[in-house]
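**Student:** when you get a sec, could you give me coordinates for this:
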Amino acid sequence: MLAALVGVTAFTGATILNGQMDSHAVDVTQAVPVVASAGLLQTDAAADTALVPYAARFSALVSAAAITALEDMETAEDAAANNSDLKQAGSTAKAALQAAAAEETPEESAKEETVEVPVSASTTGVAALGVISGTGVRMRSGPGTGYSILMTMRQNAAVAITGKDGSWYKVLYDGTSGCISADYVTRYESAGGLRHTGRVTADTLNIRSGPDSGSSAVGSVQSGAYVTVTGIEKGWYAVSYNGASGYVSGDYVALCAGGSTAAEAPAETPAEAPVEETPAVSEPVTGTVSGSYVVSLAQQYLGTPYVYGGSSASGFDCSGFTMYVFSQAGVSLPHGATSQLSYGTEVSRSDLQPGDLVFFQDYGAVASHVGIYIGGDQFIHASSSYYNGRCVVTSSLTETYYDGHYYTARRH
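**Tutor:** As a prediction, this is how the structure comes out:
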């Protein structure tokens, strides 16, 4: 009997395809365990000559995605899924993905024990800042699982805690108030070193040198602007904005998607299966599509899980999400990021308006990812990134990955 010792090294799709190490290589501790033959990474020579120049690379790309799980970027899996209409992801590669996924054992959602703390010394309506400690955590209309689901929260999202009812926190998130089980929230009354995003709700909000209204103003920010929330003290958020750092009242900042704590936890399995929601469409849209209307439709699906090849409210990939949202607004788009480039009118990055489609380029694809611009350098998208919780989230175009891979934009 012939015995062989096989050493396994983890690479990203780009590494395998290019035959060299690059910035996408990960430590073996981050890689998904592999039990598969080397044949999964081979491409058919005859097919290579029949496809477009970058098609052969995608044939191996999907298989590579089965053995890599990066946290800070969109995945090769997503790039392949959103170019499948170009025949770059065949049934054999998809089967390889499914086989690899079947061999993984899902982790149980992590529950962090909540330690009771003294009554907050807050001088605002915000008692504390809470960070969601699991994936698929539900915000409900009341303090119990019998109440209706308002939204599904992504892991590491920040919420404003305004009170407590039994074992449930009363919270505010992006203008929505509800309740979340305290078992899935890490509470901060006094903290620094965080990194979250908040949207200013006051007409003009002063940034002050200390956490009280008597401290001197060191700057100001206008309504609708996004600030980076780095901590909390007495119900005042420590923030940075355009080079100015200080404190703003928690009453006038809505915590929202777009930021996360410095230490990211690995992906976990939701305790509850996502619930399909039906958008509340006010009236049919004719002629030019209203960008704000498209954004309002898209935001109804925040927290919906990322699903390879998905294009329904139970789960999306990135182009499936944009296709679905625009179909609700009366615009027909194909399922494929590269294919969606052929629709609408090209606009420059400096001229972006809410409702524009923004495209990104990676893994050798013409367009590997797509999302919907919502204003303030923010966009909403179905993210395959473990960093974002693999769900529909709002991210910033200024984040390193998206800024470095931004490609173009289209308006409908």
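**Student:** can we go C-alpha only for contacts and neighbour counts from here?
**Tutor:** Fine.
**Student:** which stretches of the stretch 251-400 of the chain form strands?
**Tutor:** Along the stretch 251-400 of the chain, counting by DSSP state E, counting those that start in this stretch, strands occupy 253-256, 311-312, 315-316, 345-347, 357-360, 369-375, 378-382, 392-396.
**Student:** what's in contact with the longest one?
**Tutor:** Residues outside strand 369-375 that contact it (CA atoms under 8 Å, 6 or more residues apart in numbering): 74, 78-79, 82, 292, 295, 298, 318-319, 322, 337, 352-361, 379-382.
**Student:** by how many degrees do it and strand 392-396 diverge?
**Tutor:** Between strand 369-375 and strand 392-396, the angle comes out at 70 degrees (axes from the mean of the first three to the mean of the last three CA atoms, to 10 degrees).
**Student:** and strand 369-375 with strand 378-382, angle?
**Tutor:** 140 degrees.
**Student:** ok, back up a step: and of the strands of the stretch 251-400 of the chain, who's closest to residue 303?
**Tutor:** Closest of the strands of the stretch 251-400 of the chain to residue 303 is strand 392-396, at 5.0 Å (criterion: CA to CA).
**Student:** how many neighbours does residue 372 have?
**Tutor:** Per other CA atoms under 10 Å, the neighbour tally for residue 372 reads 29.
**Student:** distance of it from residue 17?
**Tutor:** From residue 372 across to residue 17, the span is 30 Å (CA to CA, to the nearest Å).
**Student:** try residue 169
**Tutor:** Separation of residue 169 from residue 17 (CA to CA) stands at 48 Å.
**Student:** out of those two, which sits in the busier spot?
**Tutor:** Legend: neighbour count by other CA under 10 Å for residue 169 and residue 17, higher for residue 169 (25 against 19).
**Student:** would you do the same for the sequence below? I want to compare the two.
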Amino acid sequence: MKLKLFSCALLIALVLSAVPAVSSKAAGVPGQYAYTTTWLNFRTGPSINYSIMRVLPPQARVYVISGPYNYEWYRVSYDGLTGYVHGYYIQPAASGTTELSSQSTSYTNTTYSNTYSSRGLAIANTAKRYVGYRYAYYGNTPAEGFSCVGFTQWVYRLNGIWIPESLWGQYSMGWSVSKSELQPGDLVFFQNTWWRGLSHVGIYVGDGWMIDAGSPETGVHWSNINWDYFATRWFGARRLVN
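**Tutor:** Have a look, this model is predicted:
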């Protein structure tokens, strides 16, 4: 009898532990702004099973669209993108707040410095519009999808700049810049990804991030050039605009 009672108690405990608990610290108010409290993954869906589009910095201001989902996740917009963040790591902005905090403003000024080329920023912003589009071998339009070179060619063409649809052709354009001197809009190149030698290109958008047509699994997405995979495969960068 004692064994049966223990088994029942254990089963109840297991069931209760499997029920998601509402986080008392999850903080988000739909229709209002909030700030991130730490570096925060910005995901395509409301759980850790969804892919990361980018990592938001501390004190980034996000607009809460809806939620919570799965008890703790909120759909938010940030920098023209829509995704999901965990409510534990955001805090509501003060009522009526319309400006970023001083810490966030400092970050923003660092990221989007006025010293950056306006044309380069325009190229980076154009690239952001196509996050989520599908990958297609030899694709170079939104309708059919993009290869890595088709994507960069399309974005540059929308900004009035023609570049060839080939890796070496694009690498021959403009002038070389070092990794430490990258600015939004630069083309960043990698080797030994799909094949040996020069094999991949993306568009740098700032703070170590690029947007690239990665693979059929990822489509056009955010990638960080400092992740181990890309850091060990760095080939070079080219700047086409002043």
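**Student:** before we move on, the earlier item: distance to residue 220 of the first structure added to the strands of the stretch 251-400 of the first structure, as CSV?
**Tutor:** Output for the strands of the stretch 251-400 of the first structure, formatted as CSV (distance: least, CA to CA, whole Å):
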stretch, distance to residue 220 of the first structure
strand 253-256, 13
strand 311-312, 42
strand 315-316, 39
strand 345-347, 31
strand 357-360, 30
strand 369-375, 19
strand 378-382, 20
strand 392-396, 21
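**Student:** and those strands: which comes nearest residue 204 of the first structure?
**Tutor:** Per CA to CA, nearest to residue 204 of the first structure of those: strand 253-256, 11.2 Å.
**Student:** just tell me the aligned range of that closest one in the second structure.
**Tutor:** Using TM-score structural alignment, strand 253-256 of the first structure lines up with nothing in the second structure.
**Student:** just list the residues touching the most centrally placed residue in the second structure, thanks.
**Tutor:** Among the residues of the second structure, the one closest to the centroid is residue 54, at 2.6 Å (CA atoms, centre = their mean). Taking CA under 8 Å, 6+ apart, we find residue 54 of the second structure in contact with 41, 42, 43, 209, 222, 223.
**Student:** ok, it to residue 106 of the second structure distance?
**Tutor:** 20 Å.
**Student:** kindly report the same for residue 9 of the second structure.
**Tutor:** Residue 9 of the second structure is 54 Å from residue 106 of the second structure, by CA to CA.
**Student:** please apply the same query to residue 70 of the second structure.
**Tutor:** Per CA to CA, residue 70 of the second structure is found 33 Å from residue 106 of the second structure.
**Student:** let me know the secondary structure of residue 109 of the second structure.
**Tutor:** Put simply, residue 109 of the second structure is helix when judged by DSSP: H, G, I helix; E, B strand; the rest coil.
**Student:** what's around it, how many residues?
**Tutor:** Residue 109 of the second structure, neighbours per other CA under 10 Å, totals 10.
**Student:** on the three-state scheme, the residue nearest to the centre of the second structure is what?
**Tutor:** The three-state label given to residue 54 of the second structure by three-state DSSP is strand.
**Student:** all strands for the stretch 51-200 of the first structure, in order.
**Tutor:** Under the criterion DSSP E, counting those that start in this stretch, strands of the stretch 51-200 of the first structure are mapped to 128-132, 137-140, 149-153, 158-165, 168-173, 176-181, 185-188, 190-191, 196-200.
**Student:** right, and residue 298 of the first structure touches residue 382 too?
**Tutor:** No - contact criterion CA atoms under 8 Å: residue 298 of the first structure and residue 382 do not qualify, at 10.1 Å.
**Student:** which one's more surrounded, the two?
**Tutor:** Neighbour totals were compared for residue 298 of the first structure and residue 382, and residue 382 leads with 33 against 25 (other CA under 10 Å).
**Student:** biggest helix in the second structure by residues?
**Tutor:** Longest helix in the second structure by number of residues (criterion: DSSP state H): helix 2-18.
**Student:** quick one: it to chain centroid distance?
**Tutor:** 43 Å (CA atoms, centre = their mean, to the nearest Å).
**Student:** aligned partner of residue 236 of the second structure in the first structure?
**Tutor:** By TM-score structural alignment, residue 236 of the second structure lines up with residue 408.
**Student:** where does that match land in three-state SS?
**Tutor:** Per three-state DSSP, residue 408 of the first structure ends up strand.
**Student:** give the closest residue to it in space, chain neighbours not counted.
**Tutor:** Among residues not flanking residue 408 of the first structure along the chain, residue 359 sits closest, at 5.3 Å (CA to CA, 6 or more residues apart in numbering).
**Student:** distance check, that neighbour against residue 92 of the first structure.
**Tutor:** 27 Å.
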